[in-house]
Structure formats: structure tokens, C-alpha cells
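A.B. asks: Got a sequence here, can you build the structure:
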Amino acid sequence: MDKPEFFVTPGYGEYMLDKLHYSQAVKIGDRVETSGQGGWDDDLQIPESLADEIAQAFRNVERTLATAGASWEHVVHINSYHVGGLPAEVNDAMVRLYLHYMPNHAPIWTQIGVAALGLPTMRIEIRVTAIVP
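C.D. replies: Predicted coordinates for the structure are as follows:
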């Protein structure tokens, strides 16, 4: 078995490692797993707009994948965690961003409604698995 290699997203990932002792991604062989990525900026601020928060979470996934040598084109599995249910606005934003970031493939996806996430104002968190050939 290949040795796990851990990655920290520059900016917010450094804070998470220092304060909460976890990495943002791990690569084992050709497989990359990310921790849940929220819609925060590097100061851990969450946009007021749900659509903006979802878009920022996608950008954070992209940044985190890049640290491990992967990108959205390599994503095969997505879990998305949602506070406040799944109104049409959520699926509309998610699908629009899937088509933007992954126009040539459709990964598997599980949506999960949750009571709370890691920061009190978070409404979404996205965790992915990627296979890098």
C-alpha cells in the first residue's frame, strides 16, 4: 500500500491545521480525498448569500484538490452536507456549478441534510474523492 501524503490548503488550511489539527486532503496512490470544504474565505467568513456560499465552497474544493495535484476533472464522488434543507436554490446552484466545473463527466453524488456544520453560519460543506491517472 502506498504511504498517505497529507496536504494543507494555503490560507484557511493552515489555520485548520494549527488550531484543529487536521489536513485538507490526503493522497494515497492515485486517490485523493478531501476533508469537507465550506464556503468560507481565508478569514473563515461566510457569504450572506447561499448561492455565493455554495460557489465559494466549490472554489475551495478546487484549491484543495490542486494542493494534491488533482482537479475537478478527476472527481468521481461528492458528498454535500446542507443545513436548512434542500430548497430548489440549492440544487440549482449545485447543478450549475457541476456543469461548470465538470462539463465532461457526472460523478456520483450524495446530498445529506444536517443540523449543523463546523462554523455556526455554515450552510454547506462539500467533500470529494478524486482519482488522478
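A.B. asks: From now on I want contacts and neighbour counts done on CA atoms only, so please keep to that.
C.D. replies: Noted.
A.B. asks: quick one: contacts of the helix ranked longest in the chain?
C.D. replies: For the chain, the helix with the greatest residue count under DSSP state H is helix 50-67. Helix 50-67 is contacted by residues 7-9, 24-25, 32, 34, 37-41, 46-47, 71-72, 89-90, 93-94, 97, 123-128 when judged by Cα atoms under 8 Å, 6 or more residues apart in numbering.
A.B. asks: Next, the structure of the following sequence, for comparison with the previous one:
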Amino acid sequence: MRAHDMKRQPINPPPTQAIYDTLHFAQATRVGDMVWVSGQVGVDNVTLAPAEGVEAQTRLAFEGVQSALRGAGASLADIVDLSTFHTDLRGDMEVFGRVKDEYLPKLYPSWTAVGVTQLALPELVVEIRAVAVVGSGDD
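C.D. replies: Here you go, the predicted structure:
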């Protein structure tokens, strides 16, 4: 691999550039074939409000992960490690797991689920971060 390929690239899909500019973090970072996706939450990009309930928030969070991965030249199938954070870990697992399996239907990645007392906004109930290897999936 050439040195140029190993340079760190911040990934910020167009609707998220303001987050990078104001909060000073990238939605994802790519180095070589590795991509680290920052925690994604269930906030609607149009209204900027958290969605209602764990199912809707989980879908929006996975959409955010997918958008960041696409911006890095990867896909959901390239995820090798998933970390999720839940304000009601036991109560939300059935719904979360069902939605997760819609987005990641095979080649399941490593997964760590963590119960937390709070996320960035009081209405948020789930946050998803991921690590991917570009081209490792089956798309």
C-alpha cells in the first residue's frame, strides 16, 4: 500500500458538513481500507429532531451509518465491528435486533451492546458506531 493510500480522510456527507464545521468531528474517518464511523443517532436530517421510539431512531441511525460508509466508498456489508449504546438495553433489544437484521441481514459483524444512562439529547435512546473494511462485504 502506498503512503498516499494511508492518509487519514475525514468523511462528511453533504448534510453533515455543518456538524464537522461546528462540533469538530467527522461522521467517519478512512485510512487505507479501514473506515471508522462516528456514533450515529436517530435524528431526522430535515427537522433535526429525534424520531419517536427505538424503532424509528434505530432506522435513522442505520441510515446515518450507511450514508457515512457510502461517503467513504464502503457499504453496510463491509461492517466488521458494531458498537451500540442503549438507554434501555434490555427493553429495546428485541426491536433493535429486528431492525439491525434488516440492515445487516448476513455476514453478521462483531457486536457490542452497551447500556448507558444518557446520550447527547434527552430524547435519544440509541446510538450506533461501526468499523468497516472497504470491499470486505459481499455487495
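A.B. asks: Once they're superposed, tell me the TM-score.
C.D. replies: The TM-score (TM-score structural alignment, normalised by the length of structure 1) is 0.89; 130 aligned residues with a Cα RMSD of 1.5 Å.
A.B. asks: which residues sit in contact with the closest residue to Arg127 of structure 1 other than its chain neighbours?
C.D. replies: The spatially closest residue to Arg127 of structure 1, leaving aside those adjacent along the chain, is Gly36, at 4.3 Å (Cα to Cα, 6 or more residues apart in numbering). By Cα under 8 Å, 6+ apart, the contact set of Gly36 of structure 1 is Gln24, Glu125, Ile126, Arg127, Val128.
A.B. asks: what does Gly36 of structure 1 align to in structure 2?
C.D. replies: Under the alignment by TM-score structural alignment, Gly36 of structure 1 pairs with Gly39 in structure 2.
A.B. asks: ok so that match is a strand residue?
C.D. replies: Yes. Remark: Gly39 of structure 2 belongs to a strand, assigned using DSSP: H, G, I helix; E, B strand; the rest coil.
A.B. asks: Distance of it relative to Ala26 of structure 2?
C.D. replies: 10 Å (Cα to Cα, to the nearest Å).
A.B. asks: before we move on, the earlier item: which residues in structure 2 does the longest helix of structure 1 match up with?
C.D. replies: Counting by TM-score structural alignment, helix 50-67 of structure 1 corresponds to 54-71 in structure 2.
A.B. asks: what's the mean gap between that stretch and the aligned bit of structure 1?
C.D. replies: Overlaying structure 1 shows stretch 54-71 of structure 2 at a mean distance of 1.0 Å from the equivalent residues (mean Cα distance after the TM-score superposition for structure 1).
A.B. asks: Any buried residues in that stretch, and which?
C.D. replies: 54-69, 71 (16 or more other Cα atoms under 10 Å).
A.B. asks: next one: stretch 68-84 of structure 2
C.D. replies: So stretch 68-84 of structure 2, judged by 16+ other Cα under 10 Å, has buried residues 68-69, 71-84.
A.B. asks: again with stretch 82-100 of structure 1
C.D. replies: So for stretch 82-100 of structure 1, counting by 16+ other Cα under 10 Å, buried means His82, Val83, Val90, Met94, Leu97, Tyr98.
A.B. asks: Which of the contacts of Gly36 of structure 1 fall within strands?
C.D. replies: Glu125, Ile126, Arg127, Val128 (DSSP state E).
A.B. asks: which residue lines up with the last one in structure 2?
C.D. replies: With TM-score structural alignment as the criterion, the equivalent of Val128 of structure 1 in structure 2 is Ala130.
A.B. asks: and the closest residue to that match other than its chain neighbours, what does it touch?
C.D. replies: Sequence neighbours aside, Leu82 is the residue nearest to Ala130 of structure 2 in space, at 4.6 Å (criterion: Cα to Cα, 6+ apart). When contacts are counted by Cα under 8 Å, 6+ apart, Leu82 of structure 2 touches Pro109, Ser110, Trp111, Thr112, Ile128, Arg129, Ala130, Val131.
A.B. asks: what are the ranges of the strands in structure 1?
C.D. replies: 5-7, 25-28, 31-34, 37-38, 75-83, 108-114, 124-131.
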